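K.L.:
Return atomic coordinates for the entry below.
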Amino acid sequence: MDLLIPAIAAIGGYLLGSIPFGLVLTRLGGLGDIREIGSGNIGATNVLRTGRKDLAAATLILDAGKAGIAAAIFGYVFDPTAGLIAGGFAFAGHCYPVWLGFKGGKGVATFVGTMLVVYWPLGLVVIGTWLAMAALFRISSLSALIAALAAPITAYAIGRSDVAIMAGLLTVLIYWLHRANIERILKGEEPRIGDKKKSEQTDKDGAETEEN
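P.N.:
You can find the predicted model right below:
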């Protein structure tokens, strides 16, 4: 019984997180398979490349919301630990959805949604850090990497070791999924926000820019 609740939270969270809203919405919108557009990613950034800002916004909200909903449901029905597990596995489901051959998004929006629900002040720290770094460096992926790293550090500093552990694990996965971005950042080749020409060239070369 002690392992049953965590197992249910993990499975339920994963299944909720693995719903590929970007793919579903673009198909419903008559735009075909989002995996054949731009970088091939299912996140909101790639959906935006279709020219449908409404679908991109909906994808962003739903990708963030599905992890938050998973954490909220299991945290309410069972306990906060179950909520943390569900939120974490929803993040994993978004990044590695079984329905799409385990090829999903990079998890930034889903990470934010998880943080907002498991401990909302921490979610605000992540959002604020992203906005500040984006204004300073104008590089979306770098802003996301710094914001993600701020989460476990902040959680640990304020005494929420449970959240810090979960956020730390998710941050490690975010850095792994952004390894190509990190390489380009170090080379000074990562597209900046608003630099459409460079971003389009990056996609042509087959490299993935920052995705959700």
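K.L.:
hey, let's count contacts and neighbours off CA atoms from now on
P.N.:
Noted.
K.L.:
what's the longest helix in this protein?
P.N.:
Taking DSSP state H as the assignment, the helix of the chain that covers the most residues is helix 53-77.
K.L.:
Could you name the helices and strands sitting against the helix or strand just after that helix?
P.N.:
Tracing the chain past helix 53-77, the next element assigned as helix or strand by DSSP states H and E is helix 80-95. Based on contacts counted as 3 or more CA pairs under 8 Å, 6 or more residues apart in numbering; DSSP states H and E, the elements that helix 80-95 packs against are helix 4-17, helix 53-77, helix 108-118, helix 161-177.
K.L.:
how far does the last one sit from the chain's center?
P.N.:
Right, helix 161-177. Going by CA atoms, centre = their mean, to the nearest Å, the spacing between the C-alpha centre of helix 161-177 and its chain's C-alpha centre is 12 Å.
K.L.:
To compare with the earlier structure, here is another sequence to fold:
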Amino acid sequence: MPPSGDWSNVLPLMLGLCLVSFAIGYLLGSIPFGLILTRLAGHEDLRKIGSGNIGATNVLRTGSKGLAALTLLLDALKGTAAVMIGAQFGPYAATAAGLGAFLGHLFPVWLGFRGGKGVATYIGVALGLYWPAALAFCLVWLMVAAATRYSSLAALVASAATLGALALTSEWRIAALFLLLTVLLYARHAQNIGRLVKGEEARIGQSKQST
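P.N.:
Presented below is the predicted three-dimensional model:
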């Protein structure tokens, strides 16, 4: 830590690096891989298919499991890449980059701020910042999905469990970030939550699923 008299110089630099990292993260996160890949493959505009979401679940509705898997991977890796770039400027910059990537995926400027629901990017950011959190998310998701066949419910439970696990660690900076990310993820799944409550949510493999 710098002497107390040096903070006036250090803080603006830290803030600037965090802002730059956030911007880089946002630009990476806003790349709509699902839309790009389906267009390259000659499919209809993904936003006019199924739920209209740009994520992997909706890509699966094109009938291509390969494209869906690639979309899931790339949407996760853009979060991880953002964190790794931000980490070159310090831990706070890495956190800012992760937030930027998540917001970029949810609200991409190129698509009128109408993006995906953030599950894959959530995992990718966790992988970059604290890999056990990403592993915990995936394990919980798999267990809940296998038991209920609700993809949306699995994501909601897994994100809550991940946040709970992070709260028990000393990584308060990361826990605070994931509190915000989890709130945003729940907000993006508001319609799914409503259908789950009413018993109307489609299960994995059903055509009307919109996670």
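K.L.:
List the buried residues in the longest helix of the first structure.
P.N.:
Taking 16 or more other CA atoms under 10 Å as the neighbour-count basis, helix 53-77 of the first structure is seen to contain the buried residues 55-75.
K.L.:
picking up where we left off before, nearest to I146 of the first structure, of the helices and strands packed on helix 80-95 of the first structure?
P.N.:
For these, distance to I146 of the first structure was read as CA to CA. The smallest value, 9.7 Å, belongs to helix 161-177.
K.L.:
returning to that earlier point: distance to I193 of the first structure added to the helices and strands packed on helix 80-95 of the first structure, as JSON lines?
P.N.:
What follows is those, written out as JSON lines (distance: least, CA to CA, whole Å):
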{"stretch": "helix 4-17", "distance to I193 of the first structure": "27"}
{"stretch": "helix 53-77", "distance to I193 of the first structure": "16"}
{"stretch": "helix 108-118", "distance to I193 of the first structure": "16"}
{"stretch": "helix 161-177", "distance to I193 of the first structure": "20"}
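K.L.:
how about those, which one is nearest T209 of the first structure?
P.N.:
Judging these by CA to CA, what sits closest to T209 of the first structure is helix 161-177, at 11.0 Å.
K.L.:
and the closest one, how far from the second structure on average?
P.N.:
When the second structure is superposed, helix 161-177 of the first structure averages 0.5 Å from its matched positions, counting by mean CA distance after the TM-score superposition for the first structure.
K.L.:
quick check: that helix aligns to which part of the second structure?
P.N.:
When the second structure is aligned by TM-score structural alignment, the counterpart of helix 161-177 of the first structure is residues 172-188.
K.L.:
Now do the same for R149 of the second structure: its match in the first structure.
P.N.:
Under the alignment defined by TM-score structural alignment, R149 of the second structure corresponds to R138 in the first structure.
K.L.:
Next up, the contacts around that match.
P.N.:
When contacts are counted by CA atoms under 8 Å, 6 or more residues apart in numbering, R138 of the first structure touches R192, I193.
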